[in-house]
Each structure stands twice: as structure tokens, then as C-alpha cells.
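**Student:** Next one to model:
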Amino acid sequence: MSTLHLLGWRHALIAFAILFLFTFKAFSDDPEIALVIGEPYEDMRQRSSAYIPPALPGEIWFNIPDSDARLNFIDPTYGFVTPLARFFTVIYDKGLINSVRMSPQIEPLLLDETLKVALDLQDQWRRTGWTSTRPDEFPPIAGTPAWQERIQQSRNGIKTYWQAGDQYQIMLMVGRFADSRHPGEERYLISLSLAEPWVKPWEAYDTLAVP
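**Tutor:** Now for the predicted structure:
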């Protein structure tokens, strides 16, 4: 191989390495809220790279990060990471984290983009041992044309529940959202609620409230 060819390969490898480092740094620099359900609220504050105000002593309340942030759920078995979120609330009960409600996106998305986020989250949950709760009534979201049509035709959105043993549960919901910035487009909002389990396999449908 000639010297010119060697230099060409070296330059290509260097360019690839630089691109990889910038991409990795951009992802790793995303502000995040890192938590587990039930832990002290202040532990979450000290660990997270996104700023979130302190808890009110002795109160049941919620706080919102000061910037867009992703959720890094750091349970050693059931952990997962979301995309950046603009709507993100951490609910606490007398100094302990009770639940999370968020929309893992920074703007309403087109249907294909919405499904990409939802399917990636579900894939993470499957890999770490989460299971679908009552899949006959609330099946996991799929990327098929039939599912796209189901989401488009739903008036109140569709939802699915996921459970991590008897420790945690997630409700994932997808629904239409009227976005004034894109009046001619169908945009969608993803809602994610995370808490200790509140939906049991044997409960009646009308008891399935969000905690």
C-alpha cells in the first residue's frame, strides 16, 4: 500500500474518531435526572446533572427540572434512559420520591417519530426484565400499519402498562396533540408515568387510575 493510501486511511480513522467523540459527548452532556422510586429526594438532586429545586420539608408535592432533561432510571436491574423531556415532574412524599410523570420528547412528534421513541423504550424494558401488564387489554405498542391506524383513530389515546416484578410500574400513553406551530400536521404526545405498581392483573378496568 502506498504512503498516500496509508495517509488517507489514517485521516479517515481520525475523522471517524473525532465524530464518535463529539457524538458521545453530545449524548453524555444531556442534562439528566437520575433516580429510583422510593429513594431520598435529596440523593436524586445530588446525583443528577440537571438542576431541580429542593423538596419542601414534610410535604407531598412535586418539582420540575430547570431545563430539558432525560430520565435515567438507575435501578441496577430495571434501569432505562429516556430521550430529553420538556415536561418532567418528580413527585415526592415527605422527602422520598413517589413517582414520575413526564413526556419523553421536547415537542409534539410526527407519528413515525413517536413510534420510534415508544418502541425504543419498550425494547429497553424488555431487555431489563419488565413485562407487559394485562397484555390482552393493554398490549405493547407495535410499529405495524394496523397499530398506526389504531393510534390515528383513537380519540383518547392508547396506553400500555409495564411492570418490574412487584417493585415498579409504568403507564405509557400515546395520543394526538394539537400543535399550533404545525396546524397542517398530525402530531402526537407520549405520556409516561412511573411509580410503585398500582394496576393489578385482576382489577376491573375502571379502577386503573394514574397514581
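
**Student:** use CA for all of it now, contacts and neighbours both
**Tutor:** OK.

**Student:** Count the residues that sit near residue 63.
**Tutor:** Residue 63: 15 surrounding residues under other CA atoms under 10 Å.

**Student:** so who does it touch?
**Tutor:** 52-55, 89-91 (CA atoms under 8 Å, 6 or more residues apart in numbering).

**Student:** next one: residue 147
**Tutor:** Going by CA under 8 Å, 6+ apart, residue 147 touches residue 141.

**Student:** Where does it fall, secondary structure wise?
**Tutor:** When secondary structure is defined by DSSP states H and E, residue 147 falls within helix 145-153.

**Student:** Going by neighbour count, list what's buried in that helix.
**Tutor:** Of the residues in helix 145-153, 151-152 count as buried by neighbour count, 16 or more other CA atoms under 10 Å.

**Student:** Ok, stretch 35-54 next?
**Tutor:** 35-38, 40-42, 44-45, 48-52.

**Student:** one step back: quick check, nearest of the contacts of residue 63 to residue 72?
**Tutor:** Using CA to CA, residue 90 is the member of the contacts of residue 63 that lies nearest residue 72, at 12.5 Å.

**Student:** quick one: that closest one and residue 101 touch, right?
**Tutor:** Yes - shown here, residue 90 and residue 101 form a contact pair, counting by CA atoms under 8 Å, at 6.7 Å.

**Student:** What's the end-to-end length of stretch 63-78?
**Tutor:** 24 Å (CA to CA, to the nearest Å).

**Student:** Can you give the distance from it to the centre of its chain?
**Tutor:** From the chain centre to the centre of stretch 63-78 is a distance of 9 Å (CA atoms, centre = their mean, to the nearest Å).

**Student:** Second input sequence below; structure requested for side-by-side comparison:
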Amino acid sequence: MNRLRQIGWRRGGLGLLVTALLLLGTAHLFADEPEIALTIGEPWEDMRQRSSATIDPAIRGHHWFRVPKSDARLRLVDPQYGFVTPLARFFTIGFTDERVDGIRMSPQIEPLLLDDTLKIVLDLQEQWRKAGWIPIRVNYDPPFADTPQWRARLRNVNQGGTSYWQAGNKYQVMMVVNRFRDSRHPTEERYLIKLQLAVPWVPQ
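**Tutor:** The predicted structure follows:
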């Protein structure tokens, strides 16, 4: 995972995310919250067998990604650092040589109001904190908080926020929140959350 891939996610991933959320609307495909349960670096077929959400096989000898066949939540399978997200509609799982190598997702099924956005973001941060993850780059990208300052920053369409968290030398998460104009709710402030999970790629 290098700097170019990070930049690509920031620029290109948002377009894919918005397309997924808008084209699929707000319908839930399953009521029992199917999940993708994985750990970074494991064989792709191990992830497929463990997960209750359906996803296609990897392609031998390729570096690419797959998308679950339904809305699904992510469960990171790790005895120390594990966590669970809400249902996601935009959800890509990358592979290299038939092994899981990274996640790009939005832990929501539609653009959310600010209160609902903060609820998800703060819950994820609390899961990471309790599991021993630590926030990194805090001088530049501090953890999210429900404060007047953070709310003003997120409401600013030119700012938004980013936070990085790391689990030992095993995993790193980048979480980004931005305001989003939702044509279905033109008078409301709506927000998108983006997560990227992989082995550490940004220096602490």
C-alpha cells in the first residue's frame, strides 16, 4: 500500500462510493445483517467460507478487488484488534495473489445526517480504543469528537475530517468524513464516511 494508492482512494473512491449509494437506493437486501469476516493477509477462500455475505472468488495471479453481493458489515477477525462496522453498501475487498490485502468501504447504506454520522464514527473510534488501537498523526489529523469545533469543521464543504488509527504493526485505518449533497434530501446536510483498512502504510 503506497502513497499513490492512498491518493487514488481519496480521488477515485469517492465517485464509486457515491454511485453505489445512489444507484442502489435505500433498500435493505437482507434483514439479518450479512457480514464479511476477514483478516488482512489471509487466503481469500478462508474469508469466503467464514463470511455470511456472498462474494466471488479471487482471480489467481491478479491484484484486484471484489464487492459483496448484498449490503454487508465488516468484521475484522482478530483476537485483540477486532471490530465490527454497521451495514455498508459501498464495500470493496482487495486481493493480491488470492490473499486479502485491504478494504475500502463506507459503513452506511445512504448519506447520513450529522448526528447519525457522528454516532457511527465515535462508536468505531471507541471500539478501536478499547481494543488497543492508537490514533496516529494526531497533530495533523486528530480523532473525531462531538464538539462545536468538529461540527463546524464537518459542515464546511471545503474541510471535512480525517483520522488515522493503528493496531500494533498489523493494521492501519484511515477514516474520512465529508459533507455530501444528496439530491434526494436537497434541504438537509448529509455526510459520507469512508474507511480504508490495510497493513500500515502511513508513517506514525
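
**Student:** what's the TM between chain one and chain two?
**Tutor:** Laid over one another, the chains give 0.83 as their TM-score (TM-score structural alignment, normalised by the length of structure 2), with 175 aligned residues with a CA RMSD of 1.3 Å.

**Student:** just checking, which of the contacts of residue 63 of structure 1 belong to strands?
**Tutor:** 89-91 (DSSP state E).

**Student:** residue in structure 2 matching residue 60 of structure 1?
**Tutor:** By TM-score structural alignment, residue 60 of structure 1 lines up with residue 63 in structure 2.

**Student:** For burial, what's the neighbour tally of the residue nearest to that match when sequence neighbours are not counted?
**Tutor:** Nearest non-adjacent residue to residue 63 of structure 2, counting by CA to CA, 6 or more residues apart in numbering: residue 96, 4.3 Å away. Residue neighbour count, defined by other CA under 10 Å, stands at 19 for residue 96 of structure 2.

**Student:** Next, the contact list for residue 96 of structure 2, please.
**Tutor:** 61-64.

**Student:** what about residue 29 of structure 1, neighbour count?
**Tutor:** Neighbour count for residue 29 of structure 1, taken as other CA under 10 Å: 10.

**Student:** check contacts around the aligned residue in structure 1 for residue 72 of structure 2.
**Tutor:** Aligning on TM-score structural alignment places residue 72 of structure 2 opposite residue 69 in structure 1. Residue 69 of structure 1 is in contact with 30-33, 50, 83-86, 88, counting by CA under 8 Å, 6+ apart.

**Student:** buried subset of the residues you listed?
**Tutor:** The neighbour count (16+ other CA under 10 Å) marks 31-33, 50, 83-86, 88 as buried among the contacts of residue 69 of structure 1.

**Student:** ok now stretch 145-153 of structure 1, how far from the chain's centre?
**Tutor:** So, by CA atoms, centre = their mean, the centroid of stretch 145-153 of structure 1 is 21 Å from its chain's centroid.

**Student:** tell me, it lands on which residues of structure 2?
**Tutor:** The aligned range for stretch 145-153 of structure 1 is 148-156, by TM-score structural alignment.

**Student:** Quickly find the element holding the residue nearest to residue 141 of structure 2 when sequence neighbours are not counted.
**Tutor:** Spatial nearest neighbour of residue 141 of structure 2, excluding adjacent residues (CA to CA, 6+ apart): residue 163 at 5.1 Å. Using DSSP H and E, residue 163 of structure 2 falls within strand 161-167.

**Student:** could you give the angle of that strand to helix 148-155?
**Tutor:** Per axes from the mean of the first three to the mean of the last three CA atoms, to 10 degrees, the angle that strand 161-167 of structure 2 makes with helix 148-155 is 110 degrees.

**Student:** average offset between the longest helix anywhere in structure 2 and structure 1?
**Tutor:** The residue-count maximum for a helix in structure 2 (DSSP state H) belongs to helix 114-130. Taking mean CA distance after the TM-score superposition for structure 1, the mean distance separating helix 114-130 of structure 2 from the aligned residues in structure 1 is 0.2 Å.

**Student:** so that helix matches what in structure 1?
**Tutor:** Mapping helix 114-130 of structure 2 onto structure 1 (TM-score structural alignment) gives residues 111-127.

**Student:** Run through who's touching that stretch.
**Tutor:** Contact with stretch 111-127 of structure 1 is made by 78, 80-83, 104, 131, 140-143, 148, 162, 186-190, as judged by CA under 8 Å, 6+ apart.

**Student:** swap in stretch 170-183 of structure 1?
**Tutor:** Contacts of stretch 170-183 of structure 1 (CA under 8 Å, 6+ apart): 108, 151-152, 154-163, 186-195, 197, 210.

**Student:** Which residue lies nearest the spatial centre of structure 1?
**Tutor:** residue 82 (3.5 Å; CA atoms, centre = their mean).

**Student:** Excluding chain neighbours, give the residue nearest to residue 43 of structure 2 in space.
**Tutor:** Of all residues beyond its chain neighbours, the one nearest residue 43 of structure 2 is residue 99 (4.4 Å), with distances taken as CA to CA, 6+ apart.

**Student:** Residue 47 is in contact with that neighbour, correct?
**Tutor:** No - with contact defined as CA under 8 Å, residue 99 of structure 2 does not reach residue 47; the gap is 9.1 Å.

**Student:** For structure 2, identify the residue most remote from the centre.
**Tutor:** Outermost in structure 2, CA atoms, centre = their mean: residue 187 at 26.3 Å.

**Student:** From residue 93 of structure 1, how far out is the equivalent of that one over in structure 1?
**Tutor:** Residue correspondence to structure 1 (TM-score structural alignment): residue 187 of structure 2 is matched to residue 184. Counting by CA to CA, the separation of residue 184 of structure 1 from residue 93 of structure 1 is 42 Å.
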